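> okay, sequence plus prediction incoming.
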Amino acid sequence: QTLVQGTDYQITETSTGFKIEFLGALKTSAKDYYTLTYKTSFDTNEVPSNGTWTNTAKATWTDVNGDSHENDGSANFKPKVEFDNDGSKSGSYNATNKTITWTVVANYNQRTLTDATISDQIVGDQDYVSDSAKLYEATINSNGTYTLGAQVSSPD
């Protein structure tokens, strides 16, 4: 059964996260298995230097014999590398017409940019295909992928 906040449990914010306490009959006798799920968000300006957040949890309880117990757990989260790099570049090759289509995604973190430019040097034995560069607005989806929007017809 799904527990009801305020009736079966309460959530209290702490300086490092939150604490959940059982209420009522569950406070004195919680004998079932419970799963806690919750969401967090992150600020792309605050990605740790190692690129990974570690989220920790601690459960404490007293068993039927009055003995105290504690269980610690943790899980790591590493956002897509595009958030750290604030963009990406990929290419695909068409063997029939021997062309490479390059895709550059910039401003992945969706910050306000001033006097921004995108430049991409063509190296090796490649030649730019005239009028092939196109600029699109894009939306960064909640799962970190992107969806192309309208083509930008003018830089204004």
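Yep, it's here.

> contacts and neighbour counts: CA atoms only from here.
OK.

> residue 82 belongs to a strand?
No - when DSSP: H, G, I helix; E, B strand; the rest coil is applied, residue 82 is found to be helix, with no strand at that position.

> contacting residues around residue 27?
Going by Cα atoms under 8 Å, 6 or more residues apart in numbering, residue 27 touches residue 21.

> and residue 84, how many neighbours?
Residue 84 has 19 neighbouring residues, counting by other Cα atoms under 10 Å.

> oh sorry, the question was meant for residue 11
12.

> test my guess that it contacts residue 17.
No - in terms of Cα atoms under 8 Å, residue 11 does not count as a neighbour of residue 17; the distance is 10.2 Å.

> against that first model, consider the following:
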Amino acid sequence: MDSVYQMAWISSFDFFKFLDRTDQIVIVKTVTLQLMILTNSFFSYCNNSSTCIFPDGSYFVWLDTMFDVIRNCNEIHLDRGEYALLKILLLCNPNWDKLSRSAFQLLSSTQQNYTNLLMDYCMRNHGASEGPARMATLLQLKNTIIHKVFK
């Protein structure tokens, strides 16, 4: 059922609707696992669990990939706003090999807009001295998730 919700969430973005079908398929195939890792890790973190748990109470003990992300969420005290913006940044990543040039341009522009939003959010919530470091930490978490999927 998670994939159905993910597809509905992905399809809700205007920029996604402007992509041709081939690019949409590339994006969905590429980001589905990344989104699942972040979503389930954040849910586990919010429920004070160091194991990957799901809303129905089931859990996996063998998902080592998730443990690092859950631990990272806990260490940095990831909040809901940061989580939401990280999900969007994973979705609008233009760095996939099989994207068309027009998709690359659209996603680059969209990613820049959401990156700016995340930076504003960090500055507003952590101040001018801590905001940039917080932004770097969040981008590192995003890169960790991407790396775990392609390992």
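In hand now; what should we look at? Note that the coordinates shown come from a computational prediction; the quantities given were computed from them, not determined experimentally.

> need the TM-score from the superposition.
Counting by TM-score structural alignment, normalised by the length of the second structure, the TM-score of this superposition works out to 0.22. Behind it: 57 aligned residues with a Cα RMSD of 5.0 Å.

> who are the packing partners of the helix or strand harbouring residue 138 of the first structure?
Assigned by DSSP states H and E, residue 138 of the first structure falls within strand 136-140. Contact partners of strand 136-140 of the first structure among helices and strands, from 3 or more Cα pairs under 8 Å, 6 or more residues apart in numbering; DSSP states H and E: strand 146-151.

> quick revisit: what's the angle from the strand holding residue 138 of the first structure to strand 146-151?
Using axes from the mean of the first three to the mean of the last three Cα atoms, to 10 degrees, the inter-axis angle of strand 136-140 of the first structure relative to strand 146-151 is 150 degrees.

> check which helices and strands the lengthiest helix in the second structure is in contact with.
Using DSSP state H to assign secondary structure, the helix with the most residues in the second structure is helix 101-149. Contacts of helix 101-149 of the second structure with other secondary structure elements, assessed using 3+ Cα pairs under 8 Å, 6+ apart, are made with helix 14-17, helix 21-46, helix 64-76, helix 80-91.

> chain center to the last one, what's the gap?
Looking back up the chat, that one is helix 80-91 of the second structure. Helix 80-91 of the second structure sits 5 Å away from the centroid of its parent chain (Cα atoms, centre = their mean, to the nearest Å).

> residues near the nearest residue to residue 106 of the second structure once chain neighbours are set aside, how many?
Counting by Cα to Cα, 6 or more residues apart in numbering, the nearest residue to residue 106 of the second structure once its immediate chain neighbours are dropped is residue 15, at 7.3 Å. Residue 15 of the second structure: 15 surrounding residues under other Cα under 10 Å.

> cool, thanks, signing off.
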